[in-house]
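Visitor: what follows is a predicted structure for the sequence shown.
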Amino acid sequence: MIAIARNHLSSLFINPNPFLCNSNVLSFSTRRVQTLIPNPEICDLLINKLRFSPESASLASSRFPKLRDPQRADSVLSFLKENSFTTAQLQKLVIYDPRILGFTIEGIKSRLKVFQDLGLSSEEIAKMISSNKRILQSSIANKIIPNLSLLKGLLGSNDDVARLLKRLSWFVRHDLEKTLIPNVEILKRCGIPMEHILHLLYGLPRAFVVKSDIMRKSVDKAIEFGVPRTSVVFIYAVCLFHSTSQGMWEAKLQTLRDLGFSDDDALAMFRKQPTVFRASGNKMKSKIELLLGTGKYGVASIVANPVALGYNIEKRLEPRMQILRLLESRNLIETWPGLSLFASCTDYMFFDKFIRPYYDKIGEECIIKKFVAGKKELKV
């Protein structure tokens, strides 16, 4: 299996571009406007109630000539404000589609109730709808309610559905029956534990809305690479195959070769921590060069602990290196910690082990003061 995977490292990735999509959000500055007469009363309403500029208000009121009922528009805006929609959120909704001003209160109320029944607060619903404006256009009976039922059947409770929608409201309008459900079944048939599937659903949900044949190919490749199916990293490997082209993978592989890594090393790193391969080749190179440049961590250390490549240079790796160099220069430590401890321990753990015991001697050093100041939870 190792030989097969190694021989095909440069050819197994696909690039279906599943996450590329066209935005349908309309903009006043880009939409072609016909010669229509603005409604003065609607204009005044948008200017006074939503702080529109006169030009934007005029354009909004002229885009839909049937929008001629300022009383209804005022009622709609007042009702939404009563339900925790802010002025900024309402501006977004009206800019996206001024027809909202012609909606009935009952229609909006029934739409909000669907989400209230999940346990979402009015503020959460307002945030969800304003960030995913197509929810107002999606059919309650044919799209929203069926999708919510599918999600509840998968996740188990209204609370879990609400938790997902707070982060990813677009699930409400996506065709889950053709994407999410078949893709979950593909993973389950491969023996992937349901807890791992749900872990990815919350963490990288767009991995589930690709076409089923793409999911199937990605799963097959992760298996061929030898990533353990019982490990949560299998799911992340599958997700990586969704979005990494053969050319991108080859560039990263060549970067590793140039830095002294073998193809076996790359394969071992991928199996342990596929997420680090999401970074660009340049970012990966910068982190590896930084670690190798210490003289404390070599290729073998990085292969054994690829998780270190997932951390930020400026916020974690470099500050810790500076502190260890300072301790070493003062003969306060004889050896540096292993790469896993160095990179993965929390800031509090690092402080407790490498700063607190020596604080009286090095506490005035600039790097120490800066490190402590940047971590408010740390107590000297």
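Guide: Sure thing, it's come through. Numbering: from 1, shown residues only.
Visitor: drop to CA atoms for contacts and neighbour counts, all remaining ones
Guide: Noted.
Visitor: grab the nearest non-local neighbour of the residue positioned nearest the centre of the chain.
Guide: Nearest residue to the geometric centre of the chain (CA atoms, centre = their mean): L204, 6.4 Å. Leaving aside its sequence neighbours, L204 sits nearest to C239 (CA to CA, 6 or more residues apart in numbering; 7.8 Å).
Visitor: against V209, how distant is that neighbour?
Guide: According to CA to CA, to the nearest Å, C239 stands 11 Å off from V209.
Visitor: quick one: contacts of stretch 200-216?
Guide: Residues from elsewhere that reach stretch 200-216, judged by CA atoms under 8 Å, 6 or more residues apart in numbering: 16, 18-19, 164, 176, 178-180, 182-184, 186, 235-236, 238-239, 242.
Visitor: does Y297 touch L290 like I think?
Guide: No. Applying CA atoms under 8 Å as the test, Y297 and L290 come out as separate, 9.5 Å apart.
Visitor: dump the residue contacts of T87.
Guide: Residues in contact with T87, defined by CA under 8 Å, 6+ apart, are 49-50, 81.
Visitor: hmm, 6 Å instead?
Guide: T87 sits next to L50 when contact means CA atoms under 6 Å, 6 or more residues apart in numbering.
Visitor: and it, how far from G363?
Guide: Plainly put, T87 is 49 Å away from G363 if you go by CA to CA.
Visitor: G260 now?
Guide: Using CA to CA, one gets 38 Å for the distance from G260 to G363.
Visitor: just Y236 next, same as before
Guide: Distance from Y236 to G363, by CA to CA: 41 Å.
Visitor: then N39?
Guide: N39 is 68 Å from G363, where distance means CA to CA.
Visitor: higher neighbour count, the two?
Guide: N39 (22 against 15; other CA atoms under 10 Å).
Visitor: ok, now how distant is the closest residue to that one other than its chain neighbours from T87?
Guide: Counting by CA to CA, 6+ apart, N39 lies nearest to S61, which is 5.6 Å off, once chain neighbours are set aside. Relative to T87, S61 is positioned 18 Å away (CA to CA).
Visitor: one more: I223?
Guide: Going from I223 to T87 by CA to CA gives 51 Å.
Visitor: with K133 instead?
Guide: 15 Å.
Visitor: this is the comparison structure:
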Amino acid sequence: MWRIGSVRLVLADRGSWNIHLLIAPNTPPIKKFFSSKSFVLEDSNNRSIDCAPKIDTLSSKKVQNTELVKTLLRNYGFTNTQISKLVDVDPNILFCNPQKTILPKLEFFRSIGLSSNDIPRVICASYCQALLSRSLENQLIPCYNFLKSVLFLDQNVIKMLKHSPRVLLFNVEKILAPNIATLREAGVPQSVISFTMYRSPSTLFHESHKFKEGVNKAIEMGFNPQRSIFAHAVQVLCDMRESTFERKKEVYGRWGLSNDEILLAFRSHPMCMNLSEEKIMETMDFLVNRMGWQAAVVARCPVVLFFNLERRIIPRCTVVKILLTKELVKKDLRLTTFLIPREEVFLDRFVNKYQDDVPGLKNIYLRKMGLVEPRLGSKI
């Protein structure tokens, strides 16, 4: 036996007892108490009573239940890694009744069309391990029925669940239904509502009053509720504090942009307000100070700010600057013309096409991308 600690227990009319916990060696510290094979009650005369049988019986039942839960989950496609994730978030899942608590929910997910691969992914998705602990009758089924009433078809709901399974955790009456009603009252068509639920479902998880404020602000800023970009605007306005939004406007304003020009950029690409201050400043510095484009020109196509500076913007701008210097392309060339196209399209239009006019142009481009080592003495 191994004694790891003792507690003195005083019993009326029976004297005092020392309780010693007996634990096998090499047992993980956190699980020692629950892994104990026995404990002993010992009186002052060193008489002891081994209480192992009761503990062993209890432990045996827990072990059996744990194995039943794991087996059930494996039968529905869960890997050992996925099961471990569930247990880490909710250890009690191993001790619940698998037939009454877990099986009905797994069967529900299967009945709506989720495959054996989809079920574990949906349940183990970030923040969604709590799905198995939610009430089937009071939460999961009502939420699914509401989603179907909005999206109409089972496959549409399944598509949404794969993208954002968290939706099943939210209160239909207090959050989802009021927010959908707000969109409809604002004249948002079904196509944009569906787009919102597929592409930015987290927007719908905000409290109804905050969501309504975001919708009203988007309309005041000139966004058309009939277009899908309206959904992105609402997402930004709901997710971002007003003070943060004003601070991002101030960052853009450092480049001489007026309030109208900043709002024009926001209306063109709402997510430009989600860019970090560092990203905005570095990209604007390169395009304005090093390449010579006006800040207002960049603001009219803010999508270019999202591209990787080292891997996309600098290499492509370097090539275009050489072509401009040699007057091989128009001076009024738009940023979107050469920054947005796919890699193979850019190579065809701006590199391969001018290889004879500018020998080594492709090597210059590849070196800027870090794909070719610069040669000794190279100036570029």
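Guide: Done, it's in. Quick caveat, the model's predicted, so the values are computed rather than measured.
Visitor: just give the TM-score of the two.
Guide: Scored by TM-score structural alignment, normalised by the length of the first structure, the superposition of the two chains gives a TM-score of 0.76; 327 aligned residues with a CA RMSD of 3.1 Å.
Visitor: can you tell me the SS state at I49 of the second structure?
Guide: Secondary structure, DSSP: H, G, I helix; E, B strand; the rest coil: I49 of the second structure is strand.
Visitor: residues touching it, list them.
Guide: Neighbour list for I49 of the second structure: 40-41 [criterion: CA under 6 Å, 6+ apart].
Visitor: mind telling me what it corresponds to in the first structure?
Guide: Matched to the first structure by TM-score structural alignment, I49 of the second structure sits unpaired.
Visitor: and if you look at Y252 of the second structure?
Guide: By TM-score structural alignment, Y252 of the second structure lines up with L256 in the first structure.
Visitor: quick one on the thing from earlier: what subset of the contacts of stretch 200-216 of the first structure is buried?
Guide: The neighbour count (16 or more other CA atoms under 10 Å) marks 164, 176, 179-180, 182-184, 186, 235-236, 238-239, 242 as buried among those.
Visitor: now do E314 of the first structure: how many residues are near it, please.
Guide: Neighbours of E314 of the first structure under the rule other CA under 10 Å: 9.
Visitor: next one: the one 4 residues further on
Guide: When counting by other CA under 10 Å, one arrives at 15 neighbours for E318 of the first structure.
Visitor: and if you look at F350 of the second structure?
Guide: 19.
Visitor: how close does it get to R311 of the second structure?
Guide: 16 Å.
Visitor: can you give me the strands in the stretch 251-380 of the second structure?
Guide: In the stretch 251-380 of the second structure, no strands are found when defined by DSSP state E, counting those that start in this stretch.
Visitor: helices of that one, start to end?
Guide: Along the stretch 251-380 of the second structure, counting by DSSP state H, counting those that start in this stretch, helices occupy 259-268, 277-284, 295-299, 314-325, 335-339, 343-346, 361-368.
Visitor: the first structure: which residue goes with K217 of the second structure?
Guide: Mapped onto the first structure by TM-score structural alignment, K217 of the second structure lines up with K221.
Visitor: what of R227 of the second structure?
Guide: Following TM-score structural alignment, the counterpart assigned to R227 of the second structure within the first structure is S231.
Visitor: can you tell me the SS state at its match?
Guide: Secondary structure state of S231 of the first structure, per three-state DSSP, is coil.
Visitor: next, count neighbours for it.
Guide: As a burial measure, S231 of the first structure scores 14 neighbours (other CA under 10 Å).
Visitor: excluding chain neighbours, what is closest to it?
Guide: Closest residue to S231 of the first structure apart from its sequence neighbours, by CA to CA, 6+ apart: H196 at 7.8 Å.
Visitor: assess the claim that the one you found and V232 are in contact.
Guide: Yes. The pair H196 of the first structure / V232 is scored as a contact, 5.5 Å apart, by CA atoms under 6 Å.
Visitor: mind checking what Q322 of the first structure lines up with in the second structure?
Guide: In the second structure, Q322 of the first structure lines up with T318, judged by TM-score structural alignment.
Visitor: for its match, give its distance to R311 of the second structure.
Guide: Distance, T318 of the second structure to R311 of the second structure, using CA to CA: 12 Å.
Visitor: looking at the two, which is more packed in?
Guide: Comparing T318 of the second structure with R311 by other CA under 10 Å, the one with more neighbours is T318, at 17 against 14.
Visitor: state the distance from the more buried one to L140 of the second structure.
Guide: According to CA to CA, T318 of the second structure and L140 of the second structure sit 55 Å apart.
Visitor: next one: D332 of the second structure
Guide: 56 Å.
Visitor: before we move on, what about V234 of the second structure?
Guide: In terms of CA to CA, V234 of the second structure sits 27 Å off from L140 of the second structure.
Visitor: can you check I219 of the second structure too?
Guide: Distance from I219 of the second structure to L140 of the second structure, by CA to CA: 33 Å.
Visitor: how about Q116 of the first structure, what's its match in the second structure?
Guide: By TM-score structural alignment, Q116 of the first structure lines up with R110.
Visitor: can you say which helix or strand has its match in it?
Guide: Assigned by DSSP states H and E, R110 of the second structure belongs to helix 103-111.
Visitor: that helix vs the first structure, average offset?
Guide: Superposed on the first structure, helix 103-111 of the second structure shows a mean distance to its aligned partners of 1.4 Å (mean CA distance after the TM-score superposition for the first structure).
Visitor: for that helix, buried residues please.
Guide: Buried residues in helix 103-111 of the second structure, counted by 16+ other CA under 10 Å: 103, 105-106, 109.
Visitor: ok, now stretch 253-263 of the first structure?
Guide: Within stretch 253-263 of the first structure, the residues scored as buried using 16+ other CA under 10 Å are 253-256, 261-263.
Visitor: translate T346 of the first structure into the numbering of the second structure.
Guide: Aligned partner of T346 of the first structure by TM-score structural alignment: R342.
Visitor: burial check on that match, number of neighbours?
Guide: 9.
Visitor: looking at it, the residue nearest to N39 of the first structure is touching P38, isn't it?
Guide: Yes. Counting by CA under 6 Å, S61 of the first structure touches P38, with 5.2 Å between them.
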